[in-house]
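Peer 1: need coordinates for the following:
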Amino acid sequence: MKILGVIPARFKSSRFPGKPLADIHGKPMILHVYENAMKVSLFDKVLIATDDERIASECTRHGMSFVMTSDEHKTGTDRVAEVAEKYAADFYVNIQGDEPLVSPDTIELAIQPAISNADFDAINLMTEIRDISDLVNSTIPKVVVNIRNEAIFFSRSPIPYPKSERPKYYKQVCVYVFKRNALRRFVSLERGPIERSEDIEMLRFLEDRMTVKMVEVRDDSVAVDTAADLEVVKNILANRKKLK
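Peer 2: Here you go, the predicted model:
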């Protein structure tokens, strides 16, 4: 069984241009993500997938394996799908280049169900929301699941609505596992009205009635979407270093 780790990295983020190269304690953010991925024993190979020569240059400087991809992709999953056409594997694991806090152990928790159970199109991680600010933050996608822990819906709004009782709330942790056929199907589809509205790529799977298996993890994570998020990550990593 062959498992490929892919870290999509684009320079032209609308909210935070150049964020893969943002400095975190002397290293670019993308290097933190790459080093975490390289500690995952289940990976046969880890690649950064980028469309920008500045990121490619930084990869070369730090000895990170990378592949150049199209600059036309709308989502990281589209970029991973291009990589899947170039590199044969049983599973492709998309590790977001803006989540430097995701640990190797957490990544492996996404992969284990793929190895033991083939009944899925995609696997995604989720964690319980414990901070009310995360619940109302529209940059953080929330998810609701059925009794089989399959995604029913993703939204930037707080879901579900607590009309009768207060539910548990969950947010995405942006690690995904895909099969090649599911990626091919994904890129063959137009962005549906719900995906366009919410701007959450996993909704494309749901709008086409594909199965997204959700795996709950305890680790929290912070996606770096803004300069303020970057400062939060810096503080968390600094505190972790003090505790060692």
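Peer 1: make it CA atoms for all contacts and neighbour counts henceforth
Peer 2: Fine.
Peer 1: can you pull out the helices in the chain?
Peer 2: With DSSP state H, the ranges of helices along the chain come out as 29-38, 53-62, 76-86, 104-116, 132-135, 180-188, 193-198, 203-207, 227-243.
Peer 1: right, and these - which one's nearest Met1?
Peer 2: helix 104-116 (8.6 Å; Cα to Cα).
Peer 1: for the closest one, packing partners?
Peer 2: Judged by 3 or more Cα pairs under 8 Å, 6 or more residues apart in numbering; DSSP states H and E, helix 104-116 is in contact with helix 29-38, strand 122-128, strand 170-178.
Peer 1: what's in contact with that helix?
Peer 2: Contacts of helix 104-116 with the rest of the structure, by Cα atoms under 8 Å, 6 or more residues apart in numbering, involve 36-37, 39-40, 42, 91, 93, 120, 123-125, 175-177, 215, 217, 219.
Peer 1: any of those buried? List them.
Peer 2: Using 16 or more other Cα atoms under 10 Å as the burial test, these include 36-37, 40, 42, 91, 93, 120, 123-125, 175-177, 215, 217 as buried.
Peer 1: among the residues you listed, which one sits closest to Phe66?
Peer 2: Ala37 (13.2 Å).
Peer 1: any idea which residue of the chain is furthest from its center?
Peer 2: The outermost residue of the chain, judged by C-alpha distance from the chain's mean C-alpha position using Cα atoms, centre = their mean, is Ser164 at 32.5 Å.
Peer 1: how far away is it from Ile152?
Peer 2: According to Cα to Cα, to the nearest Å, Ser164 and Ile152 sit 20 Å apart.
Peer 1: one more: Tyr170?
Peer 2: Note on Tyr170: its distance to Ile152, by Cα to Cα, is 12 Å.
Peer 1: who's more crowded, those two?
Peer 2: Neighbours were counted for Tyr170 and for Ile152 using other Cα atoms under 10 Å; Tyr170 has more, 24 against 16.
Peer 1: wait, the more buried one sits on Leu125?
Peer 2: No - using Cα atoms under 8 Å, Tyr170 makes no contact with Leu125, being 9.8 Å away.
Peer 1: any chance of the helices and strands packed on helix 104-116 in TSV, plus distance to Ala81?
Peer 2: TSV is the format used below for the helices and strands packed on helix 104-116 (distance: least, Cα to Cα, whole Å):
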stretch	distance to Ala81
helix 29-38	19
strand 122-128	13
strand 170-178	9
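Peer 1: Proceed likewise with the subsequent sequence, for comparison:
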Amino acid sequence: MDIIGIIPARYASTRFPGKPLADIGGKTMIQRVIEQCKKSEVLKKVIVATDDERIFNHVKELGHDVYMTSADHKNGTERCHEALKLEGGSYDFVINIQGDEPFIEPEQIKLLASILDRKTEIATLIKCIDHLDDLQNPNIIKALKADSGLALYFSRSPIPHMRNIPTEDWMKSHQHYKHIGMYAYRVDILARLVTLSPTPLEIAESLEQLRWIENGYRIKTAITPIETIGIDTPEDLEKAMKEMPL
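Peer 2: Down below sits the predicted model:
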């Protein structure tokens, strides 16, 4: 099974412009993401897909593989697809690794790779929710899965809704999961995903993966015990550096 890791990295960000180049203990954020990906040892190759010359030149100077992609892409899935076409070669799966997760654990990438097989269309990770505040936070995406592991739905709201149970007891009555935003796509499926138009559920929740579910694609999930820390603001980075060893 040949898997390529692609890291979409945009310079423009409303809340944290230029964050892929932010310094984290003497290394840039994008450098740390690349290095963590390569430690997983399950990726045949790791490449960065960017739309900015500053990021492109920096990654090149570090000696890593990078492609300049269109600034018009609406999401990381589209950017991954273009980078894969530019790369060429023969791969079975693409793993899309978020460019703003410098503390991603190689074990998470290995876990995602371990559930891939020829029948897998899309795969992702989920994690048990341990705190009621997280369950109620609309910025934390919740996931609902079948016993088979296939995703049933993703939402910004708590799912399932625990009818006739006090909110404070929801955590005791059902195991809730949150979504970890790393995807594996079978290469032929990725080519189809980028042709799909936005769907009503996707628009309602502002969640791209609902477009895939509405179009009948199956998303396999694996449960990780490892927390991830995405960096959306300078304050997130400051907090993460206090909590995470470098």
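Peer 1: apart from its chain neighbours, what residue comes closest to Phe105 of structure 2?
Peer 2: Not quite, residue 105 of structure 2 is Glu, not Phe. Closest residue to Glu105 of structure 2 in three dimensions, ignoring its sequence neighbours and counting by Cα to Cα, 6 or more residues apart in numbering: Gln36, at 6.6 Å.
Peer 1: so what's the one you found up against?
Peer 2: Taking Cα under 8 Å, 6+ apart, we find Gln36 of structure 2 in contact with 102-106.
Peer 1: inside strands: which ones of the residues you listed?
Peer 2: Restricting the contacts of Gln36 of structure 2 to those inside strands, with DSSP state E as the criterion, leaves an empty set.
Peer 1: can I get the residues you listed in JSON lines with distance to Leu86 of structure 2 and neighbour count?
Peer 2: As requested, the contacts of Gln36 of structure 2 are arranged in JSON lines below (distance: Cα to Cα, whole Å; neighbours: other Cα atoms under 10 Å):
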{"residue": "Pro102", "distance to Leu86 of structure 2": "25", "neighbour count": "27"}
{"residue": "Phe103", "distance to Leu86 of structure 2": "28", "neighbour count": "20"}
{"residue": "Ile104", "distance to Leu86 of structure 2": "26", "neighbour count": "23"}
{"residue": "Glu105", "distance to Leu86 of structure 2": "27", "neighbour count": "17"}
{"residue": "Pro106", "distance to Leu86 of structure 2": "25", "neighbour count": "17"}
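Peer 1: for the residues you listed, which one is nearest Lys27 of structure 2?
Peer 2: After measuring the contacts of Gln36 of structure 2 against Lys27 of structure 2 - Cα to Cα - the closest member comes out as Pro102, at 10.0 Å.
Peer 1: residue contacts, the closest one?
Peer 2: When the contact criterion is Cα under 8 Å, 6+ apart, the partners of Pro102 of structure 2 are 29-30, 32-33, 36, 230.
Peer 1: at 7 Å instead, please
Peer 2: 29-30, 32-33 (Cα atoms under 7 Å, 6 or more residues apart in numbering).
Peer 1: keep only the residues you listed that stay in contact in structure 1.
Peer 2: Here the contacts of Pro102 of structure 2 are checked against structure 1 with both residues aligned by TM-score structural alignment, their matches' Cα atoms under 7 Å, and the contacts held in both are 29, 32-33.
Peer 1: format these as a markdown table; extra columns: neighbour count.
Peer 2: Converted to a markdown table, these look like this (neighbours: other Cα atoms under 10 Å):
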| residue | neighbour count |
| --- | --- |
| Met29 | 23 |
| Arg32 | 23 |
| Val33 | 23 |
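Peer 1: any chance of the residues you listed in a markdown table, plus distance to Glu202 of structure 2?
Peer 2: Supplementary listing: these in a markdown table, determined by distance: Cα to Cα, whole Å:
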| residue | distance to Glu202 of structure 2 |
| --- | --- |
| Met29 | 29 |
| Arg32 | 31 |
| Val33 | 28 |
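Peer 1: for those residues, which one is nearest Lys239 of structure 2?
Peer 2: Distance to Lys239 of structure 2, by Cα to Cα, is smallest for Met29 among those, at 14.5 Å.
Peer 1: wait, the closest one sits on Tyr11?
Peer 2: No - checked against Cα atoms under 7 Å, the pair Met29 of structure 2 and Tyr11 is beyond contact range at 11.7 Å.
Peer 1: which residues do the two both contact?
Peer 2: Among the neighbours of Met29 of structure 2, those also in contact with Tyr11 (Cα under 7 Å, 6+ apart) are Pro20.
Peer 1: next, count neighbours for Asp131 of structure 1.
Peer 2: Using other Cα under 10 Å, Asp131 of structure 1 has 8 other residues around it.
Peer 1: against Met202 of structure 1, how distant is it?
Peer 2: Counting by Cα to Cα - Asp131 of structure 1 and Met202 of structure 1 are separated by 23 Å.
Peer 1: what's the burial count for Leu135 of structure 2?
Peer 2: A count of neighbours around Leu135 of structure 2, defined by other Cα under 10 Å, yields 22.
Peer 1: which ones are touching the equivalent of it over in structure 1?
Peer 2: Aligned against structure 1 by TM-score structural alignment, Leu135 of structure 2 finds its counterpart in Leu135. When contacts are counted by Cα under 7 Å, 6+ apart, Leu135 of structure 1 touches 129, 158.
Peer 1: give me that answer again for 6 Å
Peer 2: Under the criterion of Cα atoms under 6 Å, 6 or more residues apart in numbering, the contact list for Leu135 of structure 1 reads Pro158.
Peer 1: what's the nearest residue to the most centrally placed residue in structure 1 if we skip its chain neighbours?
Peer 2: Taking Cα atoms, centre = their mean as the criterion, Cys174 is the residue nearest the geometric centre of structure 1, at 2.7 Å. Closest residue to Cys174 of structure 1 in three dimensions, ignoring its sequence neighbours and counting by Cα to Cα, 6+ apart: Gln96, at 6.0 Å.
Peer 1: to which residue of structure 2 is that neighbour aligned?
Peer 2: Aligning on TM-score structural alignment places Gln96 of structure 1 opposite Gln98 in structure 2.
Peer 1: alright, calling it a day.
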